[in-house]
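[1] Just a sequence and a predicted model for now, questions to come.
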Amino acid sequence: MAPPANRAVWQDAPAAPGVIRDSTIPGSDELGDHKVLVKVHAWAINPCDYMLQDRDMGLAYPMILGCDVAGTVEAVVPGSPAASKFSVGDRVFGFCANNGFQEYVVLEDKLMAKVPDNMAYREPVVLGLCIATSAMFLFGEDYLQLEYPRPGAPKNGKSVLIWGGSSAVGSNAIQLVTAAGYDAIATCSKKNFDYVKSLGAAQVFDYKDADVTEKLVAELDKGECAGIFMAAGLKDGNAAAIKVAAASKQTLKFASSNFIENLEEIPKGVEVKQLSPGSFKPFPICWFETTPATFEGYLPQALASGAYKIAPPPLVINNKGLEGIQEAIDLQRMIGEKGQEGVKAAFIRAKGEVNEDEVTPVKLIVERA
């Protein structure tokens, strides 16, 4: 059977808005053993989407951005390993390393899962890239090497510091380490304390507090800290979290979502866990190792049972399909530049005038028309 007609948002050059035009997709007989063709019903927007749109990252143009998608299975090769897990018509969510802003997207069967029956596409679509990123740094053998999450895991008496707990990556990291039996110690702004605690954080600290280093060290050194994960904060976040690690009486493992270039300046007593640029595992292989914590293990059951929360909550910006993607990217850029004011602008765009108390961390969503 011939593949369906497809359109995509093309990025023709850095700092240019996306342009919608046709895109090719493989037929069902071309997918291979581990690929699934998905008809997309919802797209989630990540900060990397506007960053990649704005900057010349040395990528080949034209290209298609976008990672997180949810929709229905359109095609899978009969008899393939992927067909043992997914069937045509299944409602699924997952992610890819760019190439997501299309009406039909090819996903790796290891990086997707079924949408629970009681959920709309807009809910689990927020998880893909961020839960996979969190899992890689928390559980990967090259990073913190924590124990994997599992239903009913007992408390192990150890803590993990999540710097940037209210971010999309941090929201997932808190839930994953808590489900693995660790006490999640998190930082965020005061406004988001209740949100972060609702995800399972045992203790929350204001990252803007002048004494936050001393307070965090005192908390971590009450017992054994299994590591620090800088989930959000870029270079400033790295510097602040490394300062905590250096001040601790323990030798702490440190992993960051933002690559650390100045390793020669890292204080003694901090064990940085990251790959060198030359040995970094390529996409999507880098996420395969830790799928027992995500799509091929803990996540589907925990999501279906309600043990895992949809976080950050979805905020539907429009239901224009691909025609609404650029608007959502622009709003995500505003959030990146203006912080809380940017989030408020997104709420107003989606819901009209809102009270300040309603403005919480969110993931921007575009739905199919």
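    That came in fine, so what should we check first? Numbering: from 1, shown residues only.
[2] contacts and neighbour counts: CA atoms only from here.
    OK.
[3] Nearest residue to residue 283 in space, please, no chain neighbours.
    residue 97 (6.4 Å; CA to CA, 6 or more residues apart in numbering).
[4] mind checking how far residue 61 is from residue 256?
    29 Å (CA to CA, to the nearest Å).
[5] Specify which residue of these two has the higher count of neighbours.
    residue 256 (27 against 11; other CA atoms under 10 Å).
[6] so what's that one up against?
    Each residue near residue 256 by CA atoms under 8 Å, 6 or more residues apart in numbering is listed here: 137, 229, 230, 231, 238, 274.
[7] What sits closest to the first one if chain neighbours are left out?
    Meaning residue 137. Setting aside the residues directly before and after it, residue 137 is nearest to residue 143 in space (CA to CA, 6+ apart), at 5.3 Å.
[8] Report the contact partners of that neighbour.
    The contact partners of residue 143, by CA under 8 Å, 6+ apart, come to 136, 137, 254, 255, 273, 274.
[9] And here is the other one:
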Amino acid sequence: MTTHRAALLQAKTTRFTMSPVPTPTPGPGELLIQVKALAINPVDTAQRDKGFPPIPSYPAVIGSDVSGIVVSTGPDVPDSAPQPGSRVTAMASSFYTGKMQYGAFQEFVLAGWNGVIPLPESLSFEDAAVFPLASLAALSGFTTIGIPLDARFTTEDKRAVLLWGGASSVGTMAIQFARQMGLVVYTTASAKNHEYLKSLGAHRTFDYHNADVVSQIVDAVKEDGVTLTDAQTFAWNSLQSVLDVLKETKGDKLGKVGHAPPLLPDAPSMEGVEVKFVLPPMEPAAREQHKNQVFHGWLKPGLENGTVVPSPQVQLVEGGLEGLNAALDIIKDGVSATKLVVKV
């Protein structure tokens, strides 16, 4: 096979069109994956409709989350990595290179081996597609606020974290990882999602629609006798509420907030609280080490032993690659506790 189909963005702010593209050969440290399912993220809509985050050149293939079957491996791929024929989930993104052969929205894609992990037989391709970007973003959120990925807390530590927007795809993964770290997890979501988030590991859930949600969280922290200085938020227009909580709970310590949406110039701030946009390390060597920790240190063993489960629930969008425009339109209108997935 010399070509395959891809969903191309021909220019900035255009919609996807189907086109044949060359099927690449994996280079050093790379795997070629036949895509069976892919997941949609809000950033995909921003890139299609606004060209942000910036796309270096067009035509372009975007997307990050795939599951599928390894077709071939390039040089310098370790024997411990998935081999041809393996069922896998993979971080397949053209974000850093700008080259279309690394974008998820196509039938065959290249991915670096340290962002590819094997799937348990019990896990479908559709469920497996939800993991890569959400896991990377959730765990990068912890390192952004100074909680290393090898951190483990005991009940006696009484260390809490606030996760605002827990029903989002990143939020549900952050809840699972925070629970494994031993953190006491406070999260916000619509009331209809509270029991689901508790099943993932949230200790307390709060409805962000309530006018007194800040005081509810503050009262719970005092009642539980925990230390709350750290937060992540996955929702727009939530930063002021997060800051208001930390003002009352951090004491004389430095508060830290990992902000998953891009920080706008007029974003609120507060003395004694550090707010940072959530990003993995940008220096290439550190970035690859971090990715290895996320996928091989956390996600792989989590899937093997069942401590990490697909979240949130999957909603299939019909039409294969041709259904991508409709899928991005749906997520642009907003979804709740739902991950949109397309079968390829």
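    Yep, that arrived. Treat the numbers as computed from the prediction; the structure is a model and nothing was measured.
[10] just to revisit the earlier point, from the contacts of residue 143 of structure 1, which ones fall inside strands?
    Judged by DSSP state E, the contacts of residue 143 of structure 1 include 254, 255 as members of strands.
[11] Tell me which residue of structure 2 lines up with the residue nearest to residue 137 of structure 1.
    Applying TM-score structural alignment, one finds that residue 143 of structure 1 aligns to residue 145 in structure 2.
[12] how close does that match get to residue 270 of structure 2?
    For residue 145 of structure 2, the distance to residue 270 of structure 2 - CA to CA - is 16 Å.
[13] And the helices in structure 2?
    42-50, 125-128, 132-144, 169-181, 194-200, 213-224, 239-249, 284-292, 300-305, 324-333 (DSSP state H).
[14] Looking at these, which is nearest to residue 3 of structure 2?
    helix 324-333 (19.9 Å; CA to CA).
[15] other SSEs contacting that closest one?
    helix 42-50, strand 338-343 (3 or more CA pairs under 8 Å, 6 or more residues apart in numbering; DSSP states H and E).
[16] deepest of those, which one?
    Ranked by mean neighbour count, these are led by strand 338-343 with a mean of 23 (mean count of other CA atoms under 10 Å).
[17] Relative to structure 2, which residues correspond to the longest strand out of those in structure 1?
    Using DSSP E, we find that the single longest strand of structure 1 is strand 35-44. Under TM-score structural alignment, the counterpart of strand 35-44 of structure 1 in structure 2 spans residues 30-39.
[18] Mean per-residue distance, the matching stretch versus structure 1.
    Taking mean CA distance after the TM-score superposition for structure 1, the mean distance separating stretch 30-39 of structure 2 from the aligned residues in structure 1 is 0.6 Å.
[19] To residue 2 of structure 2, which of the helices of structure 2 lies closest?
    Taking CA to CA, helix 324-333 is the member of these nearest to residue 2 of structure 2, at 23.5 Å.
[20] tell me the angle of that closest one relative to strand 30-39?
    Orientation check (axes from the mean of the first three to the mean of the last three CA atoms, to 10 degrees): helix 324-333 of structure 2 against strand 30-39 gives 60 degrees.
[21] quick one: contacts of helix 324-333 of structure 2?
    7, 15, 16, 40, 41, 42, 44, 45, 317, 340, 342.
[22] repeat for stretch 108-118 of structure 2
    Identification of contacts with stretch 108-118 of structure 2 by CA under 8 Å, 6+ apart yields 4, 23-24, 26, 29-35, 77, 81-82, 86-93, 101-103, 132, 288, 291-292, 295-296, 300.
[23] Give me the buried subset of the residues you listed.
    23-24, 26, 29-35, 77, 81-82, 86-93, 101-103, 132, 288, 291-292, 295-296, 300 (16 or more other CA atoms under 10 Å).
[24] For the counterpart of residue 26 of structure 1 in structure 2, give its distance to residue 72 of structure 2.
    The equivalent of residue 26 of structure 1 in structure 2 is residue 24 (alignment by TM-score structural alignment). Using CA to CA, residue 24 of structure 2 is found at 10 Å from residue 72 of structure 2.
[25] Check residue 119 of structure 2 too.
    Residue 119 of structure 2 is 17 Å from residue 72 of structure 2, where distance means CA to CA.
[26] Neighbour count: the two, which is higher?
    residue 119 (21 against 17).
[27] Next up, the contacts around the nearest residue to that one once chain neighbours are set aside.
    Among residues not flanking residue 119 of structure 2 along the chain, residue 88 sits closest, at 5.1 Å (CA to CA, 6+ apart). Counting by CA under 8 Å, 6+ apart, residue 88 of structure 2 touches 67, 68, 69, 70, 82, 116, 117, 118, 119, 128.
[28] most surrounded residue in those residues?
    Sorting these by how many neighbours each has (other CA under 10 Å) puts residue 67 first, at 34 neighbours.
[29] That one pairs with which position in structure 1?
    Counting by TM-score structural alignment, the partner of residue 67 of structure 2 is residue 70.
[30] and what of residue 4 of structure 2?
    Alignment note (TM-score structural alignment): residue 4 of structure 2 maps to residue 6 of structure 1.
[31] quick one: contacts for residue 27 of structure 2?
    So, once contact is read as CA under 8 Å, 6+ apart, residue 27 of structure 2 ends up touching 73, 74, 75.
[32] same deal with residue 193 of structure 1?
    The contact partners of residue 193 of structure 1, by CA under 8 Å, 6+ apart, come to 204, 205.
[33] Around residue 289 of structure 2, how many other residues sit close by?
    12.
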